[in-house]
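J.: Sequence and predicted structure below; questions after.
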Amino acid sequence: MKTLSKKDIKQLNERIGREVFSKKDLLQEECGRYYRNKELVFFTLPQGRLAPSLKFLLKDLYLPKVTVDMGAVKFVVGGADIMRPGVTACDEGVMQGDLVVVVDETHGKPLAVGEALMGSEELLAATSGKVVKNLHYVGDDLWNA
C-alpha cells in the first residue's frame, strides 16, 4: 500500500469535491481503493469516479438518500439494483448519474451506494423499473475489505 502525501490528500479531496480528509490523516491507496487507518473509505469506479464506502457513510452520511421499504432490504443487501416499487422516498435535487446512498425506512442505515438512473422527480413519478444501480452493498467484497 502506498501512503498518501499531503499533496495527494489535497488532490483526493478535490476529486471528491469536498474537504473529507485533513492533511494529518494517515491515508493509504491500493488498486484504486483508499484506506484511513486500514478501513476502506473510498473506492474508484470503473469510469474513474470516486465513491464512498458504506463504512465511511456510517460516520458521514453526506450523499443524497434514496429510502427503501423493509421488504426491499434483503434484495438490496443481496446486490440487486433498486426497483421503483421498493422506494418510499428520495431526496430532492438528485440528478441522473448522481451517487446516492440507499437507506432503510425504519432505521435510516446505509444499505448500498448506487448510481441514480434518473432524477428525483422522474424517480418519484415512475411506478416501475430500475431506479438506482447498486454499486456497493453491505456484505460485498468492498464491505469486507
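T.: In hand now; what should we look at? Numbers count the residues shown, from 1 in each chain.

J.: can we go C-alpha only for contacts and neighbour counts from here?
T.: Noted.

J.: Longest helix in the chain, please.
T.: helix 6-16 (DSSP state H).

J.: Give the buried residues for that one.
T.: For helix 6-16, a neighbour-count test (16 or more other Cα atoms under 10 Å) marks 6, 9-10, 12 as buried.

J.: next helix or strand past that helix?
T.: Downstream of helix 6-16, the first helix or strand assigned by DSSP states H and E is strand 27-30.

J.: Give me the most central residue, the chain.
T.: Against the mean C-alpha coordinate of the chain, by Cα atoms, centre = their mean, the closest residue is V113 at 3.0 Å.

J.: Which parts of the protein are helices?
T.: Taking DSSP H to define them, one finds helices in the chain at 6-16, 54-59, 70-76, 120-125.

J.: What is the third one packed up against?
T.: In terms of contacts (3 or more Cα pairs under 8 Å, 6 or more residues apart in numbering; DSSP states H and E), helix 70-76 is packed against strand 110-116.

J.: same question, the second one
T.: Secondary-structure packing of helix 54-59 (3+ Cα pairs under 8 Å, 6+ apart): strand 39-44, strand 110-116.

J.: Below is an additional structure, to be compared with the one above:
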Amino acid sequence: MPPGRRYRLRKDEIKQLAQEAGQRFGEAIASVIGGDVEILKRDDGASLIISGEKTIFFQRDGELFPTLRIVDLIKVKRVIIDMGAVPHVANGADVMSPGIVSADPDIKKGDIVAVVDERHGKTIALGLALVDAKEMKAPRGKAVKNIHHVGDQIWRALEKG
C-alpha cells in the first residue's frame, strides 16, 4: 500500500458511507461495503476506502468515486471508445469526442462514466462527463475528463489490495 494514514471507520460512519454510495450508485452497492471498512489517507490528497482488504472507492476533493475494481458491479453510465483511443486513455488522457463510438443516451454533464473499449468491453478508465451524451460524438473537443485509469496510482494500490 502507498504511504499514508490508515484508520478504521466506526459503524455509524460505515452506515453513512453506505447511504452515500447507495444514493450515488444504486442500492446494490451496499453488498460491496462490508462490516470492516478502513480509510487510507494518501499523501496526494486522495483517500482510499478499503473493505475486506479490497479498495472499493476513493475520495478526491470530498467527492466519492468507485474504483475500477467495482465499477462493473454498479450502475455507472458507459462511454465506448474505439481501439485507437485506448492507449491514450489508458495512459491518463481525457477522452476526445472523435474517439467515441457510442455513449449511454442519458449521460449528463458532470456524471461519472465508465470508459469502455469497443473490442473487449473492458472498463479502462473512470471519468467525469464534460458534455451531455448528445454532444459526445462531435468532430472535435474533450468529452470526458479522465479521473482514474488502468495503471495509475490508485490502480497500482488495487493490485496490492
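T.: Everything's here; your move. Note that this is a predicted model, so its numbers are computed, not measured.

J.: where does the TM-score land?
T.: TM-score for the superposed chains, counting by TM-score structural alignment, normalised by the length of the first structure: 0.90, backed by 142 aligned residues with a Cα RMSD of 1.5 Å.

J.: thinking again about what came up before, which one, of the helices and strands packed on helix 54-59 of the first structure, ends up nearest to D141 of the first structure?
T.: strand 39-44 (11.0 Å; Cα to Cα).

J.: any idea what I56 of the second structure aligns with in the first structure?
T.: Matched to the first structure by TM-score structural alignment, I56 of the second structure sits across from V41.

J.: distance of its match from E122 of the first structure?
T.: Applying Cα to Cα, to the nearest Å, the value for V41 of the first structure to E122 of the first structure is 31 Å.

J.: So for those two, which residue has more residues nearby?
T.: V41 (19 against 14; other Cα atoms under 10 Å).

J.: List the contacts of the more buried one.
T.: Applying Cα atoms under 8 Å, 6 or more residues apart in numbering, we find V41 of the first structure in contact with 33-35, 52-56.

J.: Buried ones from these, can you make that a PyMOL selection?
T.: With 16+ other Cα under 10 Å as the criterion, this PyMOL line picks the buried residues out of these:
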select buried, resi 33+34+35+52+53+54+55
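
J.: closest to A72 of the first structure among the contacts of V41 of the first structure?
T.: The closest of these to A72 of the first structure turns out to be L54 (Cα to Cα; 17.7 Å).

J.: wait, what's in contact with the equivalent of that closest one over in the second structure?
T.: Aligned by TM-score structural alignment, L54 of the first structure pairs with L68 of the second structure. Neighbouring residues of L68 of the second structure by Cα under 8 Å, 6+ apart: 123-126, 148-150, 155.

J.: what does R5 of the second structure give?
T.: 40-42.

J.: how about a cut-off of 6 Å?
T.: 40-41 (Cα atoms under 6 Å, 6 or more residues apart in numbering).

J.: Next one: S51 of the second structure from K108 of the second structure, what distance?
T.: From S51 of the second structure across to K108 of the second structure, the span is 30 Å (Cα to Cα).

J.: relative orientation of the longest helix of the first structure and strand 39-44 in degrees?
T.: In terms of direction (axes from the mean of the first three to the mean of the last three Cα atoms, to 10 degrees), helix 6-16 of the first structure departs from strand 39-44 by 60 degrees.
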